[in-house]
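Visitor: Here is my input; please provide its structure:
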Amino acid sequence: MIILGLDPHPSTHTAVALDARGVVLDSLSVQNDCDGLNQLWLWSVQFEDHCWAIEGAGNRYVAPLLALLCASEQSVYHIHPSLTSQYRARRGKKKNDLVDAENVARVLLANPQLPPYQLSTQRTRLQELSRTRDKLAQQRKANQMMLEALPDTTAASLSTALQAVLTSLEAALKELEHAMATLVAQVAPSLLTLQGIGVVLAGTVLAEMGDIQRFEDVHHFASYCGAAPVERGSGKNTRWCVNVGGNRQLNRVLHLMALTRLRCDERTKTFVAKKEQEGKTKRAALRALKTHLARELYRTLQASHVGGPIPAPS
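Guide: Predicted coordinates:
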């Protein structure tokens, strides 16, 4: 099996062909337009038995290529940028598109258990809504802080302008949240029954998770969320450390769920208190709670989403 590693960008795509031994066979850089995609397709067909490893396959500027590959029933694998950076760090500090494309292919070569990428218009839409909302929320916070920091001597026109921007951002956020609520209700309304999860966090989960069936069990899901501790040992010394990897958006969802339950749920307060009595610090107890919440989230998703791409609205 030949692996075609792709480093995509809004203006260009760079691909490297890697054989099963890890030997680079060929490479190609094209413009991200119709002519470039045709060149990339003609280049790929010379490799009879091949699959694609694409860094950030969910990005919007990869959509035209993904549509072409899926229509031709090509095998496509999504490679998270953090994995690419890990392989680049191991092999040297040099970085360019060719190096990244090669490392994308090497990630798949070293991790053949990665699940194939499943194209879903609804999941892509949720990603766009979720990430756009996060950016607008950051802008709203920044503008709110600017408004509050204005001295009393500031011209009224400036305060009025900032307030108008805030009002516009609030309206845009409400519109995005309404669209997210519609999709969440269609895909997995049971998520909203979990304490600590609202429309925004539910949309983030569905956008970042993809198909729940791609996780072999609850432990793999917790690890993907960065909520499973990592064993680090040598000889007789063994300890469990914080997992700084995983999907940070999902980890953030678990963190916010944990904070909400610590305020409102007596069982959660008892759980954390028990962990502290066992000798854990407050932070360690919170990490244990996030692992517990990841398991609850997995069971809920398994029950509500059978598998395959997120279904289209009926």
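Visitor: use CA for all of it now, contacts and neighbours both
Guide: Fine.
Visitor: so where do the helices sit in the stretch 201-314 of the chain?
Guide: Applying DSSP state H, counting those that start in this stretch to the stretch 201-314 of the chain gives helices spanning 218-224, 248-264, 266-277, 282-304.
Visitor: The second one vs helix 282-304, what angle?
Guide: Between helix 248-264 and helix 282-304, the angle formed by their directions is 110 degrees, by axes from the mean of the first three to the mean of the last three C-alpha atoms, to 10 degrees.
Visitor: Helix 266-277 and helix 248-264, what's the angle between them?
Guide: Relative orientation of helix 248-264 with respect to helix 266-277: 100 degrees, computed using the same axes, to 10 degrees.
Visitor: Contacts only, for the residue nearest the centre of the chain.
Guide: Closest to where the C-alpha atoms of the chain average out (C-alpha atoms, centre = their mean) is residue 208, at 4.2 Å. Neighbouring residues of residue 208 by C-alpha atoms under 8 Å, 6 or more residues apart in numbering: 127, 247, 249, 250.
Visitor: ok, and the closest non-adjacent residue to the last one?
Guide: The one in question is residue 250. residue 225 (5.4 Å; C-alpha to C-alpha, 6 or more residues apart in numbering).
Visitor: how near is the one you found to residue 283?
Guide: 17 Å (C-alpha to C-alpha, to the nearest Å).
Visitor: Same question for residue 195.
Guide: For residue 195 relative to residue 283 (C-alpha to C-alpha), the value is 21 Å.
Visitor: Kindly report the same for residue 169.
Guide: 34 Å.
Visitor: Check residue 215 too.
Guide: 27 Å.
Visitor: same thing with residue 89?
Guide: From residue 89 to residue 283 the distance is 30 Å (C-alpha to C-alpha).
Visitor: To what extent is residue 279 buried, counted in neighbours?
Guide: 10 (other C-alpha atoms under 10 Å).
Visitor: ok, now which ones touch it?
Guide: Taking C-alpha under 8 Å, 6+ apart as the test, residue 279 contacts no residue whatsoever.
Visitor: quick one: it from residue 198, how far?
Guide: Distance from residue 279 to residue 198, by C-alpha to C-alpha: 33 Å.
Visitor: what does residue 107 give?
Guide: According to C-alpha to C-alpha, residue 107 and residue 198 sit 35 Å apart.
Visitor: Please say which of the two ends up with more neighbours.
Guide: Ranked by neighbour count (other C-alpha under 10 Å), residue 107 and residue 198 place residue 107 first, with 21 against 14.
Visitor: let's see this one next to it:
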Amino acid sequence: MTETPAAVSLTVYAGIDTHKHTHHVALVDALGRRRGDREFPTTATGHRQLLAWITGGGTVARVGIEGTGSYGASVATTLRTAGLEVVEVDRPDRRARRTHGKSDPLDAYAAATAALTGRASTVPKTHDGDVEAIRFLRNARRSAVKARAEALTQLQATVVTAPEPVRDRLRPLSPTALTTTCAGLRPGPVVPGDPTAAVETALRSLARRILDLTDEERTLHAHLEALVAHTAPDLLDRMGIGVETAAQLLITVGDNPHRIRTEAAFAHLCGAAPIPASSGRTHRHRLHRGGDRQANRALYIIVITRLAHDRRTRDYAARRTAEGKTRREIIRCLKRAVAREVFRLLTTTGDPTSP
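Guide: Okay, here's the model as predicted:
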């Protein structure tokens, strides 16, 4: 580790390799020469020390941070609050690491170089508003839904292998009736040689877990619906956009949606924009399989819903089918159009038209 010289007039670029317990910071000057690196704890005091160290090394032009959506979220907020320009740095790929090696100082210098050259230019999410609250609630709700589905699957599987009297009584019931019935079981004491009481105890435990998770999911959904309606009411007014899809699209753009400058950039972020795949005299585009796949899924759900219930969308699909387009190609076109519509709703006060 080397210390940076105190040169206030020097323009420097900082890079931060983030971790759970420590952050490693490096500085380079405008010519890419290394000025020093140092490690700081991921505490409020550590963040203040980090800020003082990089600003003491010169005039900070830009800070590149790895993982601004996870380990680097807190330090990014601290630096942004101090008035510094912060950009998101992608982690080095495996090929680069095989070539140049891997260490915290190397990754920090790579992040600083990316900030210097402009290779890292993405403005990170601020993680400080209602959208961040929506993200927490949605993650908790999805976890509850997943756990409930797993518990219901286990409940039904337990019935299949239960002793004959228990199986015959419960097998004809629907999932809802099965859960209610099992939650009301009154098994006797569990004793060796009689598996019936143990099975009924397990069934009651699983059923009550399902009911608790159902109540939890409904409570979280109510909070989520209220926040989404407050944050983006125009989004919920659109055909095919419900609370879940609206929440995902809000999470994708973050609390600072204007960091995404164009609707084409938003479509690319959602994986809904074709990318060039031309070579020589062959000029073509292919499907973009990158981007935020959850946002892409949200666009797909909106399109499928509109194809089923929106007359204008069905008319568009019929017209494109007559032109020789396949259903998959039509869905891709509609996803691109929905991305354009959603972007305008999230970043302007205009009234875009939907396909």
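Visitor: if we can go back for a sec, more crowded one of residue 225 and residue 283 of the first structure?
Guide: Set residue 225 of the first structure next to residue 283 and count neighbours by other C-alpha under 10 Å: residue 225 wins out with 27 against 11.
Visitor: The second structure: which residue goes with residue 271 of the first structure?
Guide: Mapped onto the second structure by TM-score structural alignment, residue 271 of the first structure lines up with residue 316.
Visitor: And for that match, the neighbour number?
Guide: By other C-alpha under 10 Å, 15 other residues sit near residue 316 of the second structure.
Visitor: longest helix of the second structure?
Guide: helix 195-231 (DSSP state H).
Visitor: still on that earlier bit, ok, the contacts of residue 208 of the first structure vs residue 237 of the first structure, which is closest?
Guide: Using C-alpha to C-alpha, residue 247 is the member of the contacts of residue 208 of the first structure that sits closest to residue 237 of the first structure, with 28.5 Å.
Visitor: what's the counterpart of the closest one in the second structure?
Guide: By TM-score structural alignment, residue 247 of the first structure lines up with residue 292 in the second structure.
Visitor: Leaving out the residues flanking it, which one is nearest to that match?
Guide: Nearest residue to residue 292 of the second structure, sequence neighbours excluded (C-alpha to C-alpha, 6+ apart): residue 270, at 5.0 Å.
Visitor: Need the counterpart of the one you found in the first structure.
Guide: Under the alignment (TM-score structural alignment), residue 270 of the second structure pairs with residue 225 in the first structure.
Visitor: Kindly report the same for residue 40 of the second structure.
Guide: Using TM-score structural alignment, residue 40 of the second structure sits opposite residue 30 in the first structure.
Visitor: Contact partners for that match?
Guide: Listed by C-alpha under 8 Å, 6+ apart, the contact set of residue 30 of the first structure reads 12, 13, 14, 36, 37, 39, 40.
Visitor: again, but for residue 282 of the first structure
Guide: When contacts are taken as C-alpha under 8 Å, 6+ apart, residue 282 of the first structure is in contact with 272, 276.
Visitor: what lines up against it once you look at the second structure?
Guide: Looks like residue 282 of the first structure aligns to residue 327 there (TM-score structural alignment).
Visitor: where's that match relative to residue 205 of the second structure, distance?
Guide: Distance from residue 327 of the second structure to residue 205 of the second structure, counting by C-alpha to C-alpha: 46 Å.
Visitor: Kindly report the same for residue 31 of the second structure.
Guide: 65 Å.
Visitor: Those two: which has the busier surroundings?
Guide: residue 205 (16 against 12).
Visitor: rewinding a little: the residue nearest to the centre of the first structure matches what in the second structure?
Guide: Aligned partner of residue 208 of the first structure by TM-score structural alignment: residue 252.
Visitor: just residue 234 of the first structure next, same as before
Guide: Match for residue 234 of the first structure (TM-score structural alignment): residue 279.
Visitor: Run a quick neighbour tally on that match.
Guide: 8.
Visitor: do the same with residue 308 of the second structure
Guide: Number of residues near residue 308 of the second structure (other C-alpha under 10 Å) recorded here: 11.
Visitor: so is the residue of the first structure most remote from its centre in a helix, a strand, or just coil?
Guide: Within the first structure, the residue lying farthest from the chain centre (C-alpha atoms, centre = their mean) is residue 153, at 44.8 Å. Secondary structure, DSSP: H, G, I helix; E, B strand; the rest coil: residue 153 of the first structure is coil.
Visitor: check contacts around residue 10 of the first structure.
Guide: So residue 10 of the first structure contacts 32, 61, 62 (C-alpha under 8 Å, 6+ apart).
Visitor: which of those tops the neighbour count?
Guide: residue 32 leads these on contacts (other C-alpha under 10 Å) with 21 neighbours.
Visitor: Could you say which helix or strand holds residue 111 of the second structure?
Guide: Here residue 111 of the second structure is covered by helix 104-117, with elements defined by DSSP states H and E.
Visitor: again with residue 54 of the first structure
Guide: Using DSSP H and E, residue 54 of the first structure falls in strand 50-55.
Visitor: tell me which residues in that strand are buried?
Guide: Buried residues in strand 50-55 of the first structure, counted by 16 or more other C-alpha atoms under 10 Å: 50, 51, 52, 53, 54, 55.
Visitor: How about stretch 175-194 of the first structure?
Guide: Neighbour count says stretch 175-194 of the first structure has 176-177, 179-181, 183-185, 187-189, 191-192 buried, by 16+ other C-alpha under 10 Å.
Visitor: One more: stretch 95-112 of the second structure?
Guide: 104, 105, 106, 107, 108, 109, 110, 111, 112.
Visitor: Which two among these are spaced furthest apart?
Guide: Between any two of these (C-alpha to C-alpha), the greatest distance is 12.3 Å, for 104 and 112.
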